[in-house]
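[1] after the sequence you'll find the predicted model.
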Amino acid sequence: MTDTVDKAQAASVPPEQIKAIPVRHYGRWVAGAVVVALVALIGVAFSNAKINYSIIPDYVFDSGIVNGAWTTLYISVLAMVLGVVLGIVLAVMRLSSNPVTSTVSWFYIWFFRGTPVLVQLLLWYNISLVFPILNLGFYKNEMTQVMTPVLTALLGLGLNEAAYMSEIVRAGIQSVDEGQTEASHALGMTQGQTLRRVILPQAMRVIVPPTGNEFINMLKTSSLAYAVQLPELIKKATDISSTSLAVVEMYFVACIWYLLLTTVFSIVQYYVERRYARGTTRNLPATPLQKIRTNLTKMNMLSLSSWRR
């Protein structure tokens, strides 16, 4: 009888509360301290370096630098458009059952992805040494007059970009279920109509993110056009540094403009990706603008309710 009472009393006593002790991550503290120390050392080194930081703001909006930035943006957009259009054609050729078109597309991708962009630019720039005269039958002119720095940069950057875009587009097309193609053909659509109206719109959610990354990379890769005398940002900064003797300072100015351009287009890429992700993700996180709009609405509601009281 006594054992039964003791067991009942023991069962009625609540168990002792477990105290959770967080795990100490000493490695994080050590890594953080090392990173802070390295950043501090770099900051001290640059603060004591022979760099005239005061003249950098004077050249950020210099007319030559602004024109160079505009040329960088201009040639990047044109080269990207050429790369996207030609990349779609190459991707369709690569996926074709025709062995000739498939082989030609594979060889193009193999060549342009396997050789440096700078070499391709220099080849186009010096093509007049091989073909002095351009004769198309309906048009004839000296190659030196035809192959301007703008056209050289456009061909060198755009044709190279097409090789990478073709692989991106091919991956996007292959991500669409084959049943979509079969259903389109059953409705009487041609191969071209199926590609334009069914396949590509669905493949955009796979194509858009890497395409945005490629364009941001194109903004920086366009600096190689300096080697073919294109008056882009690096060329303008170098020309100014040769007269002002502020070499490093001009490169800092160029870095500011590259960071500005890439930041702006990264924001654009973010919103474009959200648009094409609406059909695949139910609860998208709020954008910064949506958060600001929501906070302003809450503040207005609170002020209105306090005013009524």
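    Everything's here; your move.

[2] CA only for contacts and neighbour counts going forward, please
    Fine.

[3] how many neighbours does the residue lying closest to residue 241 once chain neighbours are set aside have?
    Spatial nearest neighbour of residue 241, excluding adjacent residues (C-alpha to C-alpha, 6 or more residues apart in numbering): residue 247 at 4.8 Å. Counted with other C-alpha atoms under 10 Å, residues neighbouring residue 247 total 16.

[4] for residue 51, see how far away residue 247 is.
    In this view, residue 247 and residue 51 are 9 Å apart by C-alpha to C-alpha, to the nearest Å.

[5] and the comparison structure, right after this:
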Amino acid sequence: MSGSASIQPDDRLRDVKLAHVPFPVTRLALWIFTLAVALGFAYIVAINPNFGWPVVAQYLFDPTVIQGLWVTLGLTVVAMIIGVVLGLILAIARMSNDRLASSLASLFIWFFRGTPLLVQLIFWYNMSTLFPRISIGIASWDTNDLITPLTAAIVGLALNEAAYMAEIIRGGLLSVDKGQAETAEAFGMNKARALWRIIIPQAMKSIVPPTGNQLISMIKATSLVSVIAMADLLYSVQSIYNRTFEIIPMLLVAVLWYLFITSILNVGQGAIERYYNRGDRGSTPADRTKENATPMVGAAHEHV
């Protein structure tokens, strides 16, 4: 057998891969260059007096800023909870065979995804222009008493988020093999139980990553409520620099807090994704199919 014939395909593949790997000296030079550029930029930013770092340090934990931070976090949590719940309902309605429910869900998603969030917030805040009073049966309220900056912010953020979450959840549900639901029904499970026990748990791997992105986007989207005089983080720093005229330092205070929050959320999102993907590591597609079917069969037997 010739020498060339003794070379295995794996050896040739390894040689091709090694041929494309840069020399260690080149990689080391790239690392040094990148590090030098990053340190140089950081040094320029640190010594530039126009950034006002002493002012940033002074106001970073200012009570007004911290209060605005809590408002931002509260709005995010409430709007996301409402958005996820409504999004799940809308996703199920859009996937249903009921044409009326599907059409209404599609109309809702079309409207709230197709209009800017800022416009929606301003619209809700000025609801009294269209309806000076809101009446339900014999009860009647002044619209300005009901639609405060807080309620306008929550309603605007939640309804907008629900439209996006509906599509995220619908995509996750569609990623689950239809045979799962059919097998669950064959074991006597109704559609609601099959959805809750079988379909949604398997769809979570597809739902969690975009939902994490939506949560991070929501943190930043809350800054829009400052236009309706809602005292969130951005509005709080604006109220301070309107007095001190330290615009850049106060904006940096907001930036640092936003970065801090989103960094924590990124870590949490990564942990949740690893939890739902823990069964995929080191497994073949056939193993993953079998693994996905196991909970469904087990739950069905439990139901029986």
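    Nice, I can see it. As the structure is a computational prediction, the values presented were derived from the model and not from experiment.

[6] on that earlier part again, can you tell me how far the residue nearest to residue 241 of structure 1 sits from residue 295 of structure 1?
    46 Å.

[7] contacting residues around the equivalent of residue 108 of structure 1 over in structure 2?
    Mapped onto structure 2 by TM-score structural alignment, residue 108 of structure 1 lines up with residue 108. Residues in contact with residue 108 of structure 2, defined by C-alpha atoms under 8 Å, 6 or more residues apart in numbering, are residue 163.

[8] repeat that for 10 Å
    By C-alpha atoms under 10 Å, 6 or more residues apart in numbering, the contact set of residue 108 of structure 2 is 90, 114, 159-160, 162-163, 166.

[9] same thing with residue 271 of structure 2?
    By C-alpha under 10 Å, 6+ apart, residue 271 of structure 2 lies in contact with 265, 277.

[10] what helix or strand is it located in?
    helix 247-276 (DSSP states H and E).

[11] and the gap between the most centrally placed residue in structure 1 and residue 261 of structure 1?
    What sits nearest the mean C-alpha location of structure 1, by C-alpha atoms, centre = their mean, is residue 213, with 1.9 Å. Distance of residue 213 of structure 1 to residue 261 of structure 1, given as C-alpha to C-alpha: 13 Å.

[12] I figured residue 172 of structure 1 hits residue 200, correct?
    Yes. Using C-alpha atoms under 10 Å, residue 172 of structure 1 makes contact with residue 200 at a distance of 7.9 Å.

[13] more neighbours, those two?
    residue 172 (21 against 18).

[14] mind listing what's buried along stretch 205-225 of structure 1?
    By neighbour count on 16 or more other C-alpha atoms under 10 Å, the buried set for stretch 205-225 of structure 1 is 205-212, 214-216, 218-225.

[15] which residues of structure 1 fall in helices?
    2-12, 26-47, 56-60, 63-95, 99-114, 117-125, 143-146, 149-174, 178-186, 191-194, 200-221, 233-244, 247-276, 288-308 (DSSP state H).

[16] just say which of those is most tucked in.
    Among the helices of structure 1, helix 149-174 has the highest mean neighbour count (mean count of other C-alpha atoms under 10 Å), at a mean of 23.

[17] what stretch of structure 2 does it fall on?
    Taken onto structure 2 by TM-score structural alignment, helix 149-174 of structure 1 occupies residues 149-174 there.

[18] and of the contacts of residue 108 of structure 2, the nearest to residue 41 of structure 2?
    Nearest to residue 41 of structure 2 among the contacts of residue 108 of structure 2 is residue 160, at 38.3 Å by C-alpha to C-alpha.

[19] quick one: residues contacting the closest one.
    79, 83, 87, 108-109, 111-117, 120-121, 154.

[20] the match of helix 149-174 of structure 1 vs structure 1, mean deviation?
    Compared with structure 1 after the fit, stretch 149-174 of structure 2 shows a mean deviation of 0.7 Å (mean C-alpha distance after the TM-score superposition for structure 1).

[21] follow-up on the earlier one: for residue 131 of structure 1, find the nearest of the helices of structure 1.
    Of all those, helix 143-146 sits nearest to residue 131 of structure 1, with 6.9 Å by C-alpha to C-alpha.

[22] post-alignment, that closest one versus structure 2, mean distance?
    Following the fit onto structure 2, the mean deviation recorded for helix 143-146 of structure 1 is 0.4 Å by mean C-alpha distance after the TM-score superposition for structure 1.

[23] anything in contact with each of residue 172 and residue 200 of structure 1?
    Residues touching both residue 172 of structure 1 and residue 200 by C-alpha under 10 Å, 6+ apart: 206-207.

[24] list the residues that contact the counterpart of residue 56 of structure 2 in structure 1.
    Here residue 56 of structure 2 is matched to residue 56 in structure 1, going by TM-score structural alignment. By C-alpha under 10 Å, 6+ apart, the residues touching residue 56 of structure 1 are 246, 248-253, 256.

[25] apply 7 Å and report the result again.
    By C-alpha atoms under 7 Å, 6 or more residues apart in numbering, residue 56 of structure 1 lies in contact with 249, 253.

[26] I'd like to know how far it sits from residue 189 of structure 1.
    Separation of residue 56 of structure 1 from residue 189 of structure 1 (C-alpha to C-alpha): 59 Å.

[27] over to residue 108 of structure 1?
    Distance of residue 108 of structure 1 to residue 189 of structure 1, computed by C-alpha to C-alpha: 30 Å.

[28] again, but for residue 278 of structure 1
    As defined by C-alpha to C-alpha, residue 278 of structure 1 lies at a distance of 27 Å from residue 189 of structure 1.

[29] who's more crowded, the two?
    Between residue 278 of structure 1 and residue 189, counted using other C-alpha under 10 Å, the more crowded position is residue 189 (16 against 12).

[30] structure 2: which residue goes with the more buried one?
    Aligned counterpart of residue 189 of structure 1 in structure 2: residue 189 (TM-score structural alignment).

[31] mind listing what its match touches?
    Residue 189 of structure 2 neighbours (C-alpha under 7 Å, 6+ apart): residue 300.

[32] any idea how far it is from residue 302 of structure 2?
    10 Å.

[33] how close does the spatially closest residue to residue 208 of structure 1 that is not a sequence neighbour sit to residue 205 of structure 1?
    Take residue 208 of structure 1 and drop its neighbours on the chain: the residue closest to it by C-alpha to C-alpha, 6+ apart is residue 273, 6.6 Å away. Applying C-alpha to C-alpha, the value for residue 273 of structure 1 to residue 205 of structure 1 is 7 Å.

[34] common neighbours of the two, please.
    Residues touching both residue 273 of structure 1 and residue 205 (C-alpha under 7 Å, 6+ apart): none.

[35] nearest spatial neighbour of residue 226 of structure 2, skipping sequence neighbours?
    Excluding its sequence neighbours, the residue lying closest to residue 226 of structure 2 (C-alpha to C-alpha, 6+ apart) is residue 235, at 5.0 Å.

[36] with that, I have no additional questions.
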